[in-house]
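A.B. asks: Fold the following for me, if possible:
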Amino acid sequence: MSQIESNSMSKRQGKQIIADVLGSNEDMKEKCFRPTKDLLFHASYPHHDNARDCSACDSNELSHRSPREIDYEPYLHFGLIASGNQVMKDAQSRDQIAQDLDMLCFEMEAAGLMDQLQCLWQGYASLTAAACAKFILSIVPLSSRRQKPNKTEFDQEETDCLKALFVTDPSEDKNALKRRKGDRAPETCEWILEKQELQNWLSSHGHRDKILWLYGNPGTGKSTMAITMVELLLDRSEFKNGENVLAYFFCDSSVPERSTATSILRGLLYQIVKQRPDLMQHLLCKWKERTEKVFNSFDGLWNIVLDTGQTGTEVELYCIIDALDECDRESQDELLKQITQTLGSENRKASNLHIHFLITSRPYPEIRRFLYEFNSKDLSSYEEVQKDLKILIEKKVTQLSLISQYSKNVASSVSDILKQKAEGTFLWVGIACDELAHVRSRKAVETLQMLPQGLNALYMNLITTALGRHENDNETTFQILNRFGCHFDITEEHLMAAVCNSVSGDEILRRLLDRQDDQIKATQNPDDATRPDGAMKSLQDHRRRSQFKITRDIIRAAERKHDVMEVLLDRRASQIQITQDIVGAANTKALQLLHNQRDQINIKEEASISLDRRMNEFGKWNI
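C.D. replies: Next up is the predicted model:
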């Protein structure tokens, strides 16, 4: 009570609660709205018995007083409340007892009073009492409302259930990601928890706050920021003592166990029950009914997540999903659709769910169309991001200076070029500095000047170089494709490099075409017509970058490589004008592909005759 009494701003909360209730419940407005006209009589005036209202009472006995000079209501009074077992109808007796015992007001059989008197204020008074009760309960410390879970260990059956649920350990994935990216520079990223968007997400006063989408272009530090948020939140007391639970998942398109919706839910649930073993009951009952089948069902897993986040569990669940755009498109849509349907404004039960989602991804339109009604923020719009980038560059240059013994001039030049070419991307700085680590001091500036400016150009350069440099090291090439392949747009230059690879051109080409198919699929959506202008332009740019022609030079390079030509004809025959040279270079499987697709492909007349001749020869050879 002392907290409410000392804080004048807190007294305004009752008015806001009442306004929210009346705003969302039209049928209550007439019964519970604050009366605008009322008559106040002197306490000594005896009213007519059994009268339904005061229309016949003596107006000369009215008490006139000025309205309160405050800009908010209801007004909270603080004092002692007397409790009685009889209806208090005599105003003089009431005031005398209150004066003698220093009482603020009386609480008694109000229901009996309402049966006898028609009260103009009854509806508004009831709503006000409920609003004040809600407000008072909202500031009661959580530790007094929630009991710490008693359960701390799993029995054998629960352990078996947990093993069946396991698909990946997000904490290990986080640590592996940190090792690969490197630790963030000191004094960076921690500011994110002080931002209003994060504060709203953690408190979640309205449905918009329960989901926060942080987006950014490749290399702008989304995953590093997600790691930072996870580690800082887990260190807070409310997460340490079990009042809140933080679960997280780091998606990765190159790892099947980390790129599906079911994997995400399994990873989140694994962490939830590990932190709060008392919530295992929600998992165990479903597992007993359906065994491992429930863990392969998105709907089954989602229902378990909802069960753990119901009001009765008295625990707030906070889920951070990083790089959602690296999930396959079907899983991405499935998860986003379910999250928005469950926590969206159209679901009246959303307020009963104690679940919060924070999602990071690239600013793809196919993600925005699900999350448009919730809070979102472009990470690069925070001015602190550029400050963090400068700190990172300073750290990297200091390390390089020690390793390669840079002079002051070289260190200064390297720092300036990094700032100029990075275009706000942390990953560009990391890749460029990795290249510099293998270069002598006198070549550092020259090497850095030769690197393309911006991340997309750098990716293209790295992939193209890798395709040519590692012809006899297939595994290295595949690792580079897996590591960077999801970050750049496929071009004719990449295809040409793959076709010219003398060792594994067919497999490399197949992977590049798979990536291009994913890019094209990601931009196909029947709801295009409803997109905002800005989102539509971004989508059109992405589509344009995801489409290219199979050029004549690519075909000529592939003509004498039967396996490569087979892949091209199998995946892109409709984009190729089939010439006599192509038919002549095709192996038996490619010939069969051409023959089967004859009606769908663009084939010249002489090539068609050549195809028939070769197919006849192929048939005789088979006989």
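
A.B. asks: contacts, neighbours, all on C-alpha from now
C.D. replies: Fine.

A.B. asks: you'd agree residue 214 is in a strand?
C.D. replies: Yes. Applying DSSP: H, G, I helix; E, B strand; the rest coil, one finds residue 214 inside a strand.

A.B. asks: Can you give me every residue that contacts residue 201?
C.D. replies: 209-212, 356, 358 (Cα atoms under 8 Å, 6 or more residues apart in numbering).

A.B. asks: Would you tell me which one of the residues you listed comes nearest to residue 252?
C.D. replies: Here the nearest of the contacts of residue 201 to residue 252, counting by Cα to Cα, is residue 358; it sits at 16.9 Å.

A.B. asks: Double-check that residue 3 belongs to a strand.
C.D. replies: No. Assessed with three-state DSSP, residue 3 is helix; it does not lie in a strand.

A.B. asks: before we move on, back to that, filter the contacts of residue 201 to the buried ones?
C.D. replies: Buried members of the contacts of residue 201, scored by 16 or more other Cα atoms under 10 Å, are 209-212, 356, 358.

A.B. asks: wait, doesn't residue 81 sit right on residue 105?
C.D. replies: Yes. Between residue 81 and residue 105 there is a contact at 5.2 Å, judged by Cα atoms under 8 Å.

A.B. asks: For the comparison step, fold the sequence that follows:
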Amino acid sequence: MSTPDRESYTVGWICAVQTEYVAAQCFLDERHGKPESVHTNDNNHYTLGRIAGHNVVIAILPSGEYGISSATAVIKDMLHTFPNIRIGLMVGIGGGATTPKHDIRLGDIVVGAPRDGNGGVLQYDFGKMNQTLDQNEGQNQDQGQSFQCTGFLNQPPPILRTALAGLASRHEIDGHELDKAISDVLDRKPKLRKKYRRPDPSCDRLYKSEVIHSSKDEGCLATCGDDQSKLVSRPERSEEEEEGNNPAIHYGLIASANQLMKNAIIRDRLAKENNILCFEMEAAGLMNQFPCLVIRGICDYSDSHKNKEWQGYAAMAAAAYAKDLLCEVVPAKVAAERKITEVPGVLSSIERNVNEMRTNVQDTSDDVKSIARKMKSEKIDRWLSAPDPSTNYHKGLERRHEGSGTWFLKSKQFDEWRTSQKSSLLWLHGIPGCGKTILSSTIIERLESDPACQPLLYFYFDFTDTGKQTLENMLRVLISQLHHKLRDPSVQLESLYSSCADGRQQPTCRSLCETLSRMVEQAKEVWIILDALDECRTRGGSSTEGLLPWMSGILNSKQNIHLLTTSRLENDIKSEIENFTRIGSTEANHTAWPPDHIIPIQSSLISDDINAYIRMRVRQEESGLKRWRSHPEIQSEIEACLIGKANGMFRWAACQLDALKNCLEYRSLQKTLQSLPATLDETYARILRGIPQEHKQSAMRILQFLTYSARPLAIEEAIDAIAVDTEGDEYFNPKYRMPDRDEILCYCSSLVVAVSVEKDWRIGGGTYTELQLAHFSVKEYLTSDRLDNDINRHFQEIVAKGSIATVCLAYLLHLDHDVSTDELRNAYPLAQYCAQYWTDFATFAETKDDRLRIFIRKFFRGSHENPYRNCYSLYRPDDDGRDSFIHPYRSQPAPPLYYASLGGLLDPVKDLLDHGADVNAQAQNGTHCNALQAASAKGHEKITKLLLDHGADVNAQTKVASYYGSALRAASTEGHEGITKLLLDHGADVNAQTKGRGYDSALQAASAEGHAGITELLLNHGADVNARTPDEFELYSGALQAASNHGRERIIELLLNHGADVNAQGGFHGSALQAASVKGYERIVELLLNHGADVNAKGGYNGNALQAASVKGCERIIELLLNHGADVNAKCGFHGSALQAASVKGYERIVELLLNHGAGVNAQGGYYGNALQAASFSDHERIVELLLSHGADINAVGGLYDSALHAASRNGHSGVVNLLVSRGAYDPDNSDDSSESDADAKRRVSPAAEERSNSQSKRQRLEFTE
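C.D. replies: The predicted structure is shown next:
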């Protein structure tokens, strides 16, 4: 038939994909020829024809393109070529959102109709995405996302709304014949029947939201099954419902976005909050410029269970409805409508919108990537749990006076250290109280402002905070700081996180050292400030355990590190620094030590600072010396006296200034100045002697707590501590609390300070006031033998700890209230502290303190009373309190014998046993199964023997998994060799398979934890060196695999010498060789290979050793494995191949290495199908380029995302998308082969990868939601 001129077409019909385009053409009453001409810049493909008297233009989006911006571009070109179009239809397929309110099934139709004041289409990615974090492990991370949808778009034009209302009325009265219309089309065109007919209703499966489809290459029936427990229960539609109403038609809100909705959890949330019926990807690009109606046939449920089985029928259903709708519209009425092109500014608006949308798409893509990076970074931060050194930094700045530290910042040594082209060291040492920490903060502030000295890392060792006293925590802080300061994400840190079971395990100190070293190598140059080395508890040992050897290692490595440290002049620090700087100076032109890299902070250097500090304090209004402001000669006298005697000690000067505040007239001032103590010791002795008798008990108690506690006290805790009466009948009464909390400093002025501290952001943030000893020298003095006799007795460790324990127990015994733990914490601030620490103090003192024993006995014998229950609901000592906040209230805690044994309280254990305690009682709410296991885990050998002598079952295990499973495994895990021998001598089953978490036997536990003596002891007692884990989902299978994964070289040799099978298979890691390779232990890999390890053995999550090493990024191990004959193209494991593993992780050099060794660039298999898709998914553009240059098939099909282009586009990686498109990538979903379904497509995932994916919910190894 001849084609009418272009001016004759009044209806525009838009299709997104080929299936929709085919369906639309089938419902034309007559088909016209091609348009004689089109606009110069029109890139659309058109089919022209007639429906119900309307001349209709049907257009399709370009192959491989979809989304809002593409739809808008199609409209723009259509209106240039067909300027007389008056109305539009967007007809095709979409994803349904079934809710209790809307029973939407596959094959149904959703029409975008105005509801609740909105226009029928909601653009949900135009809203704001508020990112929150669900910190509970195992939760789908998308549950932490909340969308605020603000983009309600224009409603359809009145002419279409009127037709819609009329059609809906007719359908309600008489039903419809859409299904018959589809059948008639298929009878006329039988070739379409296979793809476009209605599938069997049994194929309509709605999976529960938490069920994730784990394989893209198989249908849901094969992959997810039809287990009713996975499916949403829905009654079948009755024949009455079906008659004249098949498919069902729903009217309401359609949600449109630029990305495919594949997340059931977000789908449900949006559907519930906004009453959404359907999700699609194009309509929002039309509604504000193109007056149209959106019609969607439902082909899936907008979740991960995408399938093409229903797409053909859904497209037919939507097209059939669209034709029915046009039959309701009188052509003359359409002709009377205004041309869309006549709407003022519409074409320019569409043009502008196309450009804006493309910009918005890029911005949204960037935002999504930024949010994803931030979420991952925050997750790693929570896992690292690094203490916050900024509190020390700010405290130092607050105590600094103007000009402090200038002598050092202007020094030649500092300048040379800062600007050296090679590694450099400065060590500043000085006497107690000379201002080292203040100087550190001054240096950090100076370097922070210098762009040339970045990245800057810093850490303060702190005697008041146990979290800031070890090498391990220092490493955590430096790694966290460097991670946030690097321009690119730290692949090394992410690799460490992955190797620790995605954060479900903690890294070793050794692995932290190695990770920091590699991160420093990535940064190329770093500046590190470490304050107060003398306050570190782990100074000696190996380079992965001790601070000083670690310093030696990094300074004599090939990395460029500028390290500045401060400390007292301690012998071990002096000796070690002199030694390793001597070694460094012999290294060939690497380490540059200035001749004066060791700088004593002498009084002559800091005299100006101290003088300025004294003058500032004397003349400061709020210093307490303002009474002398009208007597400048007296102020000068004070200054001269203090300056003359300070001798380089800020701390000494501060204490004298505090004492002078009490001088109310000149005579007492003169007398005090004439009798100033010469040293800090004399100063502290005078302060203690000056405490009034009525304040002495409270002062001693505060000082005892602060001297021997593991942490400072919150000021509210300290107030309650001094209000406790351990001598009377009423141990505590809130009315005896101090009315003015700030006056607590009056008890021991100058020895104690109140500090404002920021709460950990992980528990809500905010600030609180903390009571601390004023200086490390205060604690040193109080624990020395230099105190006066009457003071000394209070601070003998056994006396002080006994006193603290008694106060804690007296306070706990007062808590005879049946209330929640939150109420207890709020009403009794000291309760949490007492519950957590009382046994630590009591264990030390219980044998020498009779009164303490009375309190302990009273506490344990009241195990059925509130104080006992409240204590162990506030804090569970068997899991370090982790569960106390998750399960805060338990009706009945574990029995007293369990907690007494756990805490190492020998006399109470004897007392409880003598009074009939059941030695084998199960600790139902305990982490360990009984008292014997608790004592064995904590290393209490005397209690262990006592329990065994009273008949404790040495092989008892719980019915459910406890932390260790058995007493023998507990002792073996924790390294208690004496207890291990004791248990074995009492008949412990050396080969018992335990139900505890982590390890499955005593030998496996000892081997993994590095306890060589215990490992040998167990072997000598008959431990099966080749015992294997029966459960394939366990982390390790056998002791050798566990030892290899933890880097225990000596133990590996021991196990091999005792006949360990080097090729034993099983467990998550598959083999010992794979377990060592994934952690990067090169020497162990070599050791195993030399003992005959099969380099190509397959099994485990990573498939083989080569893939494991590629996941870790261990280039030298990869070379070692390849040199030993590793098959570079082996197909196995989650990633399918080593090349795919390296590609998804972003290791460019390893990808190149594998390719150079013959890795098949187009090898198929694994979770991502091929290496190109893996690299595209992870946004590694340079690797994509590298793979393409080696012949990667840019349109290869398979894997999670079908193709590399899909992987990049669906994750918002626009750079990779542009690269792929420029090289010829296209969308396989829009290919010409319309007859092939997913089930027919020749796509393969390795069986191992498929099996691993299907079992991911049990393993909890991966989070598939990106």
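
A.B. asks: Work out the TM-score between the chains.
C.D. replies: TM-score of the superposed chains, computed with TM-score structural alignment, normalised by the length of the first structure, equals 0.51; 355 aligned residues with a Cα RMSD of 3.7 Å.

A.B. asks: quick one on the thing from earlier: using a markdown table, please lay out the contacts of residue 201 of the first structure together with distance to residue 127 of the first structure and secondary structure.
C.D. replies: What follows is these, written out as a markdown table (distance: Cα to Cα, whole Å; DSSP: H, G, I helix; E, B strand; the rest coil):
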| residue | distance to residue 127 of the first structure | secondary structure |
| --- | --- | --- |
| 209 | 26 | helix |
| 210 | 27 | helix |
| 211 | 30 | strand |
| 212 | 33 | strand |
| 356 | 29 | strand |
| 358 | 35 | strand |
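
A.B. asks: And those residues, which is closest to residue 403 of the first structure?
C.D. replies: Relative to residue 403 of the first structure, and with distances defined as Cα to Cα, the nearest of the contacts of residue 201 of the first structure is residue 358, at 39.1 Å.

A.B. asks: which residues sit in contact with that closest one?
C.D. replies: Neighbouring residues of residue 358 of the first structure by Cα under 8 Å, 6+ apart: 201, 211-214, 318-321.

A.B. asks: one more time with 10 Å
C.D. replies: 198, 201-202, 209-214, 226, 248, 318-322, 375-376 (Cα atoms under 10 Å, 6 or more residues apart in numbering).

A.B. asks: Tell me, of the residues you listed, which are also contacts in the second structure.
C.D. replies: For these, the aligned pairs still in contact in the second structure (both residues aligned by TM-score structural alignment, their matches' Cα atoms under 10 Å) are 198, 201-202, 210-214, 226, 248, 318-322, 376.

A.B. asks: Between all of the residues you listed, which two are separated the most?
C.D. replies: Farthest apart among those by Cα to Cα are 248 and 376. That separation is 18.4 Å.

A.B. asks: Compare those two (neighbour count), which wins?
C.D. replies: Using other Cα atoms under 10 Å, the more surrounded residue of residue 248 of the first structure and residue 376 is residue 248, with 28 against 20.

A.B. asks: That one: helix or strand, and which one exactly?
C.D. replies: Per DSSP states H and E: residue 248 of the first structure is located in strand 244-250.

A.B. asks: Report all helices and strands that that strand contacts.
C.D. replies: Counting by 3 or more Cα pairs under 10 Å, 6 or more residues apart in numbering; DSSP states H and E, the packing neighbours recorded for strand 244-250 of the first structure are helix 170-181, helix 222-234, helix 237-240, helix 261-275, strand 316-322, strand 355-361.

A.B. asks: in the second structure, what residues pair with the second one?
C.D. replies: Per TM-score structural alignment, the counterpart of helix 222-234 of the first structure in the second structure is residues 436-448.

A.B. asks: Return the set of buried residues in that stretch.
C.D. replies: Residues of stretch 436-448 of the second structure classed as buried: 436-444, 447 (neighbour count, 16+ other Cα under 10 Å).
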